[in-house]
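A.B. asks: following is a predicted model, sequence given first.
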Amino acid sequence: EGISLYRHYDNRGRLTSVKDAQGRETQYEYNAAGDLTAVITPGGNRSETQYDAWGKAVSTTQGGLTRSMEYDAAGRVATLTNENGSDSAFRYDALDRLVQQGGFDGRTQRYHYDLTGKLTQSEDEGLVTLWHYDESDRLTHRTVNGEPAEQWQYDGHGWLREISHLSEGHRVAVHYGYDDKGRLTSERQTVKNPETGELLWQHETKQAY
């Protein structure tokens, strides 16, 4: 059974309302610059967005709760203020890469990159995560405080074959299969004993073309 939708536009081609066959209507409002400023749902709930002179969203309000954003001179998000008034601050390097983030909960995360721009290390309240790559710049494994966390394996074509990690003493993995065109044909999830390799559980889904 089809679904009928009736769309209305203003003289500038902007969508102003969508009404279904039951008469439930969603409305859209814009400012003079053409930015979407409000969405009103059929139930009457209104969400609003305000913008600065450069067209960047500076606040969103939904259900009476407001989240605001501040930007630095380069136009990057510098501060987010959530509905509870808590701030999250962001710092960037000269290449626009995020190097530090202060969370709403007061935690600070830091990020380090290599000369090619790949993330190599992140720090989060005493947790140091290292990211490792192969000669083709493909992510191969990740460690947390020196302990193995996740592994990525590839085949001769460079296609991702397996992602695995340790969880509660088991090796949990997802295995991917492809056809000769590189299309994903299967996804198999397994749980194994990491010491003996014994298969404890598996589930597979297949995709036909």
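C.D. replies: It's in.
A.B. asks: contacts and neighbour counts: CA atoms only from here.
C.D. replies: Fine.
A.B. asks: which strand or helix spans the residue nearest to residue 65 when sequence neighbours are not counted?
C.D. replies: Residue nearest to residue 65 in three dimensions, not counting chain neighbours: residue 83, with 5.4 Å by CA to CA, 6 or more residues apart in numbering. Using DSSP states H and E, residue 83 is not contained in any helix or strand.
A.B. asks: what's the burial count for residue 83?
C.D. replies: Using other CA atoms under 10 Å, residue 83 has 15 neighbouring residues.
A.B. asks: next one: residue 136
C.D. replies: Residues near residue 136, counting by other CA under 10 Å: 7.
A.B. asks: list the contacts of the most centrally placed residue in the chain.
C.D. replies: Note on the chain: the residue nearest the mean C-alpha position is residue 98, at 14.9 Å, using CA atoms, centre = their mean. Shown in contact with residue 98 (CA atoms under 8 Å, 6 or more residues apart in numbering): 90-92, 111.
A.B. asks: try this one side by side with the last:
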Amino acid sequence: MVRLIRPNEYDPETDSGDGFQFTYDAQGRVLTVLSPDGHVLQSNTYDADGRLLQRLDGVGSGVKYEYDLAGAQRRIVSMGGASQELEYDARGRITGIVDGNGSETKYLLDEWGRITGVVKADGSTERYAYNFAGDMVSSTDG
């Protein structure tokens, strides 16, 4: 029998008490997620500034995160060695991602920081348009 347990709706009469467990550090960041049977599903490591350095799943697969001196995330590396480099504009907004093969995806932004286009590694571009309320009203491939 499977029972859904919601943290704010626990009913001792109907709930088995089995559920996911979370452990936290002193700053309230999630360190581990445990399955109902006690297996580690996820573990996280943070630096002294609270930035996520590594996230592993229960079998040791995962990713590492690298940051620049200003604290911006610059690189994501999988345990298998695949990586992505992040590029930013002067306002700190992500404007591009370069994968480990050198393929680059560029993000075109308007003055409000909305993505107006995505230039893919193959040179094709997706365009997005917004109304005055900031809602996306169209998307075109080309």
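C.D. replies: Sure thing, it's come through. All values derive from a computational prediction rather than experimental measurement.
A.B. asks: TM between them?
C.D. replies: Superposed pair, TM-score by TM-score structural alignment, normalised by the length of the second structure: 0.76. Supporting alignment: 133 aligned residues with a CA RMSD of 2.7 Å.
A.B. asks: what's the separation between the residue nearest to the centre of the first structure and residue 113 of the first structure?
C.D. replies: Residue 98 of the first structure sits 10 Å away from residue 113 of the first structure, going by CA to CA, to the nearest Å.
A.B. asks: again, but for residue 141 of the first structure
C.D. replies: 16 Å.
A.B. asks: neighbour count: the two, which is higher?
C.D. replies: Per other CA under 10 Å, whichever of residue 141 of the first structure and residue 113 has more neighbours is residue 141, with 19 against 15.
A.B. asks: corresponding residue for that one in the second structure?
C.D. replies: Using TM-score structural alignment, the partner of residue 141 of the first structure in the second structure is residue 117.
A.B. asks: from residue 105 of the second structure, how far off is that match?
C.D. replies: Using CA to CA, one gets 10 Å for the distance from residue 117 of the second structure to residue 105 of the second structure.
A.B. asks: and if you look at residue 84 of the second structure?
C.D. replies: Using CA to CA, one gets 11 Å for the distance from residue 84 of the second structure to residue 105 of the second structure.
A.B. asks: now the common contact residues for these two.
C.D. replies: Common neighbours of residue 84 of the second structure and residue 105 (CA under 8 Å, 6+ apart) are 97-98.
A.B. asks: which strands and helices lie in contact with the helix or strand that contains residue 142 of the first structure?
C.D. replies: Per DSSP H and E, residue 142 of the first structure falls inside strand 139-144. When contacts are defined as 3 or more CA pairs under 8 Å, 6 or more residues apart in numbering; DSSP states H and E, strand 139-144 of the first structure packs onto strand 127-133, strand 147-154.
A.B. asks: which one of these lies closest to residue 120 of the first structure?
C.D. replies: Nearest of those to residue 120 of the first structure, taken as CA to CA: strand 127-133 at 4.7 Å.
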